[in-house]
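Asker: Give me a model of this one.
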Amino acid sequence: MTRREFMDELGLLLGGLPDKERLDILADYTEHFLMGMKQGKTEQEIAESLGSPRLLARELLAGYRIDQAESNASVGNMTRAIIATISLGFFNVIFVLGPLMGLIGILMAFYAVTLSLLVAPFGVYLQYGVPAPSHERLLLLFGCLTSIGLGGMLGVGLLRLTKWLYRQFLRYLQFNVQLIRGK
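Answerer: Next comes the predicted model:
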């Protein structure tokens, strides 16, 4: 494979990156080719030492998506980072994707419980109204306050847990990319 073929294929595969990022990467690899040719290597030898442009593009895209998810925490960025990293290895599909989906399901269930604890007292008051005897009123009032308090504490704890899990998963994705790159 010649330098032109290598660069054309790499540029095409990096089409999902912003132009500035893609051009910087291509400039780096052009520099790599030029340095290798100064050392007396042929273009084919340099291309072989760099490896497959397809694998190289996957690694670069995964790294870019992880950096994007770190700098701008959002579900979309995290999803793109996950997809880019999963495409790097079959191991992730088998051993990581299943437990990750299970963990997301558990978090969603806890968020549903939190929402139920926060909303249920209002539903109780709308359905039954305020009872006439005072001891029933106090029991209902304290039950509702307990529900709102538990829901609030669980909600705060879940938000902190979700942020922590997000950071840990980003660390895993970075580790995974470095492992695949052989660093």
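Asker: C-alpha only now, for contacts and for neighbours.
Answerer: Noted.
Asker: Show me what the helix or strand Leu140 falls within packs onto, helices and strands only.
Answerer: Here Leu140, judged by DSSP states H and E, is contained in helix 134-181. Helices and strands touching helix 134-181, by 3 or more Cα pairs under 8 Å, 6 or more residues apart in numbering; DSSP states H and E, are helix 53-71, helix 75-86, helix 97-128.
Asker: Now do the contacts for the residue most central in space within the chain.
Answerer: Nearest to the mean C-alpha position of the chain, counting by Cα atoms, centre = their mean, stands Met78 at 2.6 Å. Met78 makes contacts with Arg65, Ile66, Ala69, as judged by Cα atoms under 8 Å, 6 or more residues apart in numbering.
Asker: rewinding a little: how big is the angle separating the helix holding Leu140 from helix 97-128?
Answerer: Relative orientation of helix 134-181 with respect to helix 97-128: 160 degrees, computed using axes from the mean of the first three to the mean of the last three Cα atoms, to 10 degrees.
Asker: To compare with the earlier structure, here is another sequence to fold:
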Amino acid sequence: MDKITFLNELEYQLNKLPKDVVDDVMNTYENYFYEEGQKGFTDKEIVDALDTPKQIAKRKYAKSAVKDAEKKPNITHVLRAIIATIGMSLVTFCFVLIPLIIVVIMMMAATFVSLGMILSPFILLISNILAGIQNFSISNYLFSFAYLGLGMMFLVMIVKASIGIRTLLIRYLKWNMHFMKKGTM
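Answerer: Predicted coordinates:
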């Protein structure tokens, strides 16, 4: 592949990014070709030393998505950053998706437990209505209200933990992109 083909392919692969980012990346690589050419390298040698345009575009897209997730850490931007980072390589897929699935399963289980605790007074009331008044015990209701309070505390802790996990996830994605950056400019 020669310089012109490489740069055209790179520009085509960068089509998902904003125009100013594409212009900056193209300018960087054109300058890189110029500087390496001044050192005596041929276009083919320079192209062979670089990653493919598709890999470069994936990395730039992931970097842009992570920056967006840092600026606006809502679910859409974070998911886009995760998907863009996972698309970089199979290793990234294993290091991002598998821990993320484990954490999400644990958070969902904790949420269901806390919701069960919050609903315990209502469940007790319905079971007493269905079983009849003879099974009524004030201590059961006191325990169920204690579970209600604990469930609400756990739910608040889960929300706070999810915000912390989101922050850690964005930091991890940035670290992972930096780690996977080898072999490129």
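Asker: what's the TM-score here?
Answerer: The TM-score (TM-score structural alignment, normalised by the length of the first structure) is 0.80; 180 aligned residues with a Cα RMSD of 2.8 Å.
Asker: picking up where we left off before, and the helices and strands packed on helix 134-181 of the first structure as JSON lines, adding distance to Gly182 of the first structure?
Answerer: Below are those laid out as JSON lines (distance: least, Cα to Cα, whole Å):
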{"stretch": "helix 53-71", "distance to Gly182 of the first structure": "11"}
{"stretch": "helix 75-86", "distance to Gly182 of the first structure": "15"}
{"stretch": "helix 97-128", "distance to Gly182 of the first structure": "22"}
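Asker: Which among those helices is found nearest to Cys144 of the first structure?
Answerer: helix 97-128 (4.8 Å; Cα to Cα).
Asker: Report all helices and strands that that closest one contacts.
Answerer: Looks like helix 97-128 of the first structure contacts helix 134-181 (3+ Cα pairs under 8 Å, 6+ apart).
Asker: between the helices and strands packed on helix 134-181 of the first structure, which gets nearest to Glu5 of the first structure?
Answerer: Glu5 of the first structure lies closest to helix 53-71 among those, at 9.8 Å (Cα to Cα).
Asker: The closest one vs the second structure, average distance?
Answerer: Comparing helix 53-71 of the first structure with its match in the second structure after superposition yields a mean distance of 1.5 Å (mean Cα distance after the TM-score superposition for the first structure).
Asker: Next, the buried residues of that helix.
Answerer: Within helix 53-71 of the first structure, the residues scored as buried using 16 or more other Cα atoms under 10 Å are 53, 55-70.
Asker: whereabouts in the second structure does that helix align?
Answerer: Helix 53-71 of the first structure corresponds to residues 53-71 in the second structure, going by TM-score structural alignment.
Asker: quick check, distance from the matching stretch to the centre of its chain.
Answerer: 12 Å (Cα atoms, centre = their mean, to the nearest Å).
Asker: give me the number of residues near Glu45 of the second structure?
Answerer: Burial of Glu45 of the second structure is recorded as 15 neighbouring residues (other Cα atoms under 10 Å).
Asker: helices or strands next to the helix or strand containing it in the packing?
Answerer: Glu45 of the second structure belongs to helix 43-49 when assigned by DSSP H and E. Under the contact criterion of 3+ Cα pairs under 8 Å, 6+ apart, helix 43-49 of the second structure touches helix 3-13, helix 19-38.
Asker: Please report the distance of Ser74 of the first structure from Ala112 of the first structure.
Answerer: Ser74 of the first structure sits 20 Å away from Ala112 of the first structure, going by Cα to Cα, to the nearest Å.
Asker: just Leu13 of the first structure next, same as before
Answerer: Leu13 of the first structure is 41 Å from Ala112 of the first structure, where distance means Cα to Cα.
Asker: With adjacent residues omitted, what lies nearest to Thr162 of the first structure?
Answerer: Leu107 (7.9 Å; Cα to Cα, 6 or more residues apart in numbering).
Asker: Now check the second structure for the residue matching the one you found.
Answerer: The alignment partner of Leu107 of the first structure in the second structure, by TM-score structural alignment, is Met107.
Asker: didn't that match look like it was pressed against Val159?
Answerer: No: the pair Met107 of the second structure / Val159 is not scored as a contact, 9.4 Å apart, by Cα atoms under 8 Å.
Asker: what about these two, which has more around it?
Answerer: Met107 (16 against 13).
Asker: Now for the closest residue to Met152 of the second structure other than its chain neighbours: which residues touch it?
Answerer: Leaving aside its chain neighbours, Met152 of the second structure sits nearest to Ile118 (6.3 Å; criterion: Cα to Cα, 6+ apart). Going by Cα under 8 Å, 6+ apart, Ile118 of the second structure touches Tyr147, Leu148, Gly149, Leu150, Gly151, Met152.
Asker: Of the residues you listed - the most surrounded one?
Answerer: Neighbour counts for the contacts of Ile118 of the second structure peak at Gly151, which has 23 neighbours (criterion: other Cα under 10 Å).
Asker: No further queries at this time; thank you.
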